[in-house]
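Peer 1: A structural model of the following input is requested.
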Amino acid sequence: MTGIDVTQQASIAYQAMLKVIETSEPTVAEAIRQELTDQRTSLKLIASENYASLPTLLAMGTWFSDKYAEGTVGHRFYAGCQNLDTVEAAAARHAEELFGADHAYVQPHSGIDANLVGYWTILSHRVETPGLAELGAKSVNDLSEQDWEELRHRLGEQRLMGMSLDAGGHLTHGFRPNISGKLFHQRSYGTDPATGLVDYDAVRAQAREFKPLVLVAGYSAYPRRVNFATMREIADEVGATLMVDMAHFAGLVAGKVFTGDEDPVANAPVVTTTTHKSLRGPRGGMVLVDDEFAADVDRGCPMVLGGPLGNMMSAKAVALAEAKTPAFAQYAQDIVANAKALAEGLLRRGATLVTGGTDNHIVLVDAATSFGLTGRQAESALLEAGIVTNRNAIPRDPNGAWYTSGIRLGTPALTSRGFSPEDMDRVAGLICEALEGTRPAANSKGLPGKAKYAMADGLAARVHAEADELLGNNPLYPGLEL
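Peer 2: Purely as a prediction, here's the structure:
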């Protein structure tokens, strides 16, 4: 990921940093050291996690964290922001060039913030929004369900359609307990029950009937690509604005794995993303828009956000510059090759996968069908064996969103470590070995439980030892000493 000179310099920097932190709070310094140890000694397969470069990590710990900078470049509500102007402009310029976007807004603190900015950008562009005071409320926490109904009415009965949570969408795509499900009259589209794939004809029919203001595309647990050109046609047909949440696959867009009809930026006027998943940057968000939405999105602060995080914007600039290199483009290709190898290895060993495979970075395992386990049991057993995953709902999941029936796997992090398709096949073998030797255990009432599990004697240690061999062949931040 980085050259040896950079690593040597980073070692010196981190050693000095930890010594300074220890003078104020040694517990924090030790937790930082332990976190690196834990990440080095586990197979990280969480699809939403990655490893940022050492320059990106170092850019987060600077004096930019001390500066308020509400507003936009050259138009701040605080004095002395000229240096933050420099880094924010650099981050935006890199994003625009990398993705071919008309305009980039790099202030959002997270993907959820980016989605809220995206929604309000569309709303403020199309309707005049009332204030909370008109409803007699001091904050959104004071709004009753009747107040929300009135607010939606005043906003013109605005409607949103997004992928359902169990089909692979995100809670910010209209999930009712989320703010996105309260701002809008919401309806979800799912996937074909037989294939698990998006049925564009069904989405079109639903959109014609529901007539949403916003059609949301994108996913957090859908293991296939999406035709965004078709989604744009559907949105245009019903007078909706297409907004794509590419938080998970932004790195695949940046690396030109997704092009043409599969490129969200080329097909949607509003695109939101995180910067820390497959894009391999700092934790944060970003919104890319066509020119017609530029003035609206630049009001993200104070529309949704408070003061932007200058240290994170500087780290975004570093990561986005790295993503413009040929090495990153190859990395993006490797992510997909590794995901295919992982999926094929699981299928060959008898596992059942949602949609039968993958053509992006995500593999979604039906743990209930494959191994007779809930997602929570599978997640916990794998963690004990040194494999970090997350449980995830599958379409029409009988175990709900908490226990789930699936586990979601992703390849961006292990690809950053240098894992090959052959390595990923071995990882598939370890996953199956661990889960085949795990069974549900009774709960405190002696009934079949959804959380407790039992592994065969010595199995976790044996799998962990094999994982350690793979990890040793692909070290994390090689040469970095703390």
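Peer 1: CA only for contacts and neighbour counts going forward, please
Peer 2: Fine.
Peer 1: what comes into contact with the longest strand along the chain?
Peer 2: Ranked by residue count and defined by DSSP state E, the top strand of the chain is strand 448-455. Strand 448-455 is contacted by residues 373-374, 376-377, 381, 403, 434, 437-443 when judged by C-alpha atoms under 8 Å, 6 or more residues apart in numbering.
Peer 1: try 10 Å
Peer 2: Strand 448-455 is contacted from outside by 373-381, 384-385, 399, 402-405, 434-444, using C-alpha atoms under 10 Å, 6 or more residues apart in numbering.
Peer 1: In PyMOL, how would I select just the buried ones from the residues you listed?
Peer 2: Only the buried entries of the contacts of strand 448-455 go into this PyMOL selection, using 16 or more other C-alpha atoms under 10 Å:
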select buried, resi 373+374+375+376+377+378+379+380+381+384+385+399+403+404+405+434+435+436+438+439+440+441
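Peer 1: Quick one: mark the members of the contacts of strand 448-455 that sit in helices.
Peer 2: The members of those that map onto helices under DSSP state H are 375-381, 384, 402-403, 434-436.
Peer 1: Isn't Tyr403 up against Ala393?
Peer 2: Yes - contact status for Tyr403 versus Ala393: in contact at 8.1 Å, counting by C-alpha atoms under 10 Å.
Peer 1: hey, what's in contact with both of these two?
Peer 2: Counting by C-alpha under 10 Å, 6+ apart, the residues touching both Tyr403 and Ala393 are 374-375.
Peer 1: now the helices for the stretch 101-250 of the chain?
Peer 2: For the stretch 101-250 of the chain, helices defined by DSSP state H, counting those that start in this stretch occupy the ranges 111-126, 145-154, 179-183, 200-210, 228-238, 250-254.
Peer 1: Could you dump the ones you listed into CSV with mean neighbour count added?
Peer 2: Formatted as CSV, the helices of the stretch 101-250 of the chain follow (neighbours: other C-alpha atoms under 10 Å):
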stretch, mean neighbour count
helix 111-126, 22
helix 145-154, 15
helix 179-183, 19
helix 200-210, 16
helix 228-238, 19
helix 250-254, 26
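Peer 1: would you turn those into JSON lines with distance to Leu309?
Peer 2: Shown next, in JSON lines, are these (distance: least, C-alpha to C-alpha, whole Å):
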{"stretch": "helix 111-126", "distance to Leu309": "13"}
{"stretch": "helix 145-154", "distance to Leu309": "30"}
{"stretch": "helix 179-183", "distance to Leu309": "23"}
{"stretch": "helix 200-210", "distance to Leu309": "38"}
{"stretch": "helix 228-238", "distance to Leu309": "31"}
{"stretch": "helix 250-254", "distance to Leu309": "21"}
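Peer 1: To compare with the earlier structure, here is another sequence to fold:
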Amino acid sequence: MDADRQALKSYDPEIFAEIAGEEGRQTDGVEMIPSENYTYPEVLAALGSVLTNKYSEGYPGRRYYGGQEHTDAVERLARERACALFGAEHANVQPLSGSPMNQAAYFAVMQPGDTVLAMDLSHGGHLTHGAPVSHMGKVFNFVRYKTGEGGAIDFEQMMTIAKQVRPKIVLAGYSSYPRDYDYAGFRQVADEVGALAMADISHIGGLVAAGVMANPFDAGFDIVTTTTHKSLRGPRGGMILCRKGLAKAIDSSVFPGLQGGPHMNNVAGAAITFKKAAEPAFRGYAEQVLANAKTLARTLLDGGARLITGGTDNHMMVIDTVESFGLDGRAAEEALDRIGVATNKQVIPDDPRPPLRPSGVRLGTPACTTRGMGEEEMRRLGGWMVEALRAPEDAALAGRLCGQVRELCRGFAVPGVAKG
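Peer 2: Here you go, the predicted model:
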């Protein structure tokens, strides 16, 4: 045990015990929540560095505090690497997380009351894409499009809606949509009504960076937002990428418009992440994420699960657990928790059930792929998940499956987890 961990254990054994417990949970179980991943040891080092001590309100060369020579260099590297990775003309790496990231993007180009055409939440959209309970849903007028048969986007219908409501932004983005997007279709709708085309690729940012999924900038998008964790494997944070003409408005909206000083330890972690994502090994990782997702989806389908959209093009899938197993999403999540597989309850399109007891669960493959698991492990895990969901009250079965999951996990280390 290193000196810092020993000091924490001695000073605050209660907090130390919970951190150690979380390390054990991550090591002994399988993380299949698609928005979670294991970051790099190098990123963890940056997050715990002296950069956390420094206040850097402003932007490189234009700070409100002195002593910024090193923080300026860090942020410049992060911005340059982000632009190169995604093919963007400008990058703002200061947003503290995904929600303020999208809020800053909206306020940069719209006035309160302006309209955004975005995906319906139950069809896969995100909380920040116009949920009535969110502040953004109260400030801006969000009009929603839905998916059709098999999860396809009906662009003719979207065009009709866009001509009726004249949105300022046409937003492509999702939180639980298992397919890729036809970004050219969104761009066409935006052009027809004089709107900006914006994509929130938070879930698939790493897959886009690796070149294994489509890049919205290739279709001429104006703004692209992404979190820096999830499939990118970086620190928790957000980033706004845009064309050059929007750079000033975006930067002013982030600071001083929405937030104060950035977390420079996170910015350093993001810079490290972008460097990692530009390496050939990361493309191999991203390709394996997709291969694992397709294999897991096929295993679940073969086991009788109904998947929303019938499969997946990306890293995630959503099981209709009510139709498949007679369980609401909360009960299904708890049944999988008992065998050491972490997922999250999830609404399905036009779900009649409430959000805390929805009709499905969402799962994905980035974290287990980070540990080195492959398609054979996906077949085993998929089979165990089906067993658990078919008999959620069978304690003996849950105990046996939990042991099998734990035994599987012993062969795949979690990056960055301390020993002892």
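Peer 1: ok so, going back, which parts of the longest strand of structure 1 are buried?
Peer 2: Under 16+ other C-alpha under 10 Å, the buried positions of strand 448-455 of structure 1 are 449-453, 455.
Peer 1: wait, which of the ones in helices among the contacts of strand 448-455 of structure 1 is closest to Trp120 of structure 1?
Peer 2: Of all these, Trp120 of structure 1 sits closest to Trp402, with 29.8 Å by C-alpha to C-alpha.
Peer 1: What does the closest one correspond to in structure 2?
Peer 2: Using TM-score structural alignment as the criterion, Trp402 of structure 1 maps onto Leu356 of structure 2.
Peer 1: With Phe77 of structure 1 instead?
Peer 2: By TM-score structural alignment, Phe77 of structure 1 lines up with Tyr64 in structure 2.
Peer 1: my read: its match touches Gly261, true?
Peer 2: Yes - using C-alpha under 10 Å, Tyr64 of structure 2 makes contact with Gly261 at a distance of 9.4 Å.
Peer 1: These two: who's more crowded?
Peer 2: It is Gly261, of Tyr64 of structure 2 and Gly261, that has more neighbours when counted by other C-alpha atoms under 10 Å, with 19 against 12.
Peer 1: Give me the distance from the helix ranked longest in structure 2 to the chain's centre.
Peer 2: Among the segments of structure 2 that qualify as a helix by DSSP H, the longest is helix 280-302. In terms of C-alpha atoms, centre = their mean, to the nearest Å, the centre of helix 280-302 of structure 2 is set 16 Å apart from its chain centre.
Peer 1: Ser314 of structure 1 - that's part of a helix, no?
Peer 2: Yes - judged by DSSP: H, G, I helix; E, B strand; the rest coil, Ser314 of structure 1 forms part of a helix.
Peer 1: What number of residues are in the vicinity of the equivalent of it over in structure 2?
Peer 2: Aligned counterpart of Ser314 of structure 1 in structure 2: Ala268 (TM-score structural alignment). Around Ala268 of structure 2 there are 24 other residues, counting by other C-alpha under 10 Å.
Peer 1: In structure 1, which residues correspond to the longest helix of structure 2?
Peer 2: Going by TM-score structural alignment: helix 280-302 of structure 2 matches residues 326-348.
Peer 1: And for stretch 29-48 of structure 2?
Peer 2: Using TM-score structural alignment, the match for stretch 29-48 of structure 2 in structure 1 runs over residues 42-61.
Peer 1: could you pull out the strands for the stretch 301-420 of structure 2?
Peer 2: Remark: strands assigned in the stretch 301-420 of structure 2 by DSSP state E, counting those that start in this stretch are 316-320, 341-342, 344-346, 360-364.
Peer 1: what's the spacing between stretch 16-36 of structure 2 and its chain's center?
Peer 2: Counting by C-alpha atoms, centre = their mean, stretch 16-36 of structure 2 comes out at 18 Å from the chain centroid.
Peer 1: ok, now stretch 285-303 of structure 1?
Peer 2: Distance, stretch centre to chain centre, for stretch 285-303 of structure 1: 20 Å (C-alpha atoms, centre = their mean).
Peer 1: Can you point out the buried residues in it?
Peer 2: For stretch 285-303 of structure 1, the neighbour count (16+ other C-alpha under 10 Å) marks 285-290, 293-294, 296-301 as buried.
Peer 1: Repeat that for stretch 420-439 of structure 1.
Peer 2: Those would be 420-421, 423-436, 438-439, for stretch 420-439 of structure 1 by 16+ other C-alpha under 10 Å.
Peer 1: Over to stretch 338-352 of structure 1?
Peer 2: Residues 338-347, 351-352 are the ones in stretch 338-352 of structure 1 that count as buried (16+ other C-alpha under 10 Å).
Peer 1: likewise stretch 302-312 of structure 1?
Peer 2: 304-312.
Peer 1: ditto for stretch 169-182 of structure 1
Peer 2: Those buried within stretch 169-182 of structure 1 under the rule 16+ other C-alpha under 10 Å are 169-176, 179-182.
Peer 1: What of stretch 34-50 of structure 2?
Peer 2: Quick answer for stretch 34-50 of structure 2 (16+ other C-alpha under 10 Å): 34-40, 43-44, 46-47.
Peer 1: how much space between Lys256 of structure 1 and Gln39 of structure 1?
Peer 2: Computed as C-alpha to C-alpha, to the nearest Å, the Lys256 of structure 1 to Gln39 of structure 1 distance reads 28 Å.
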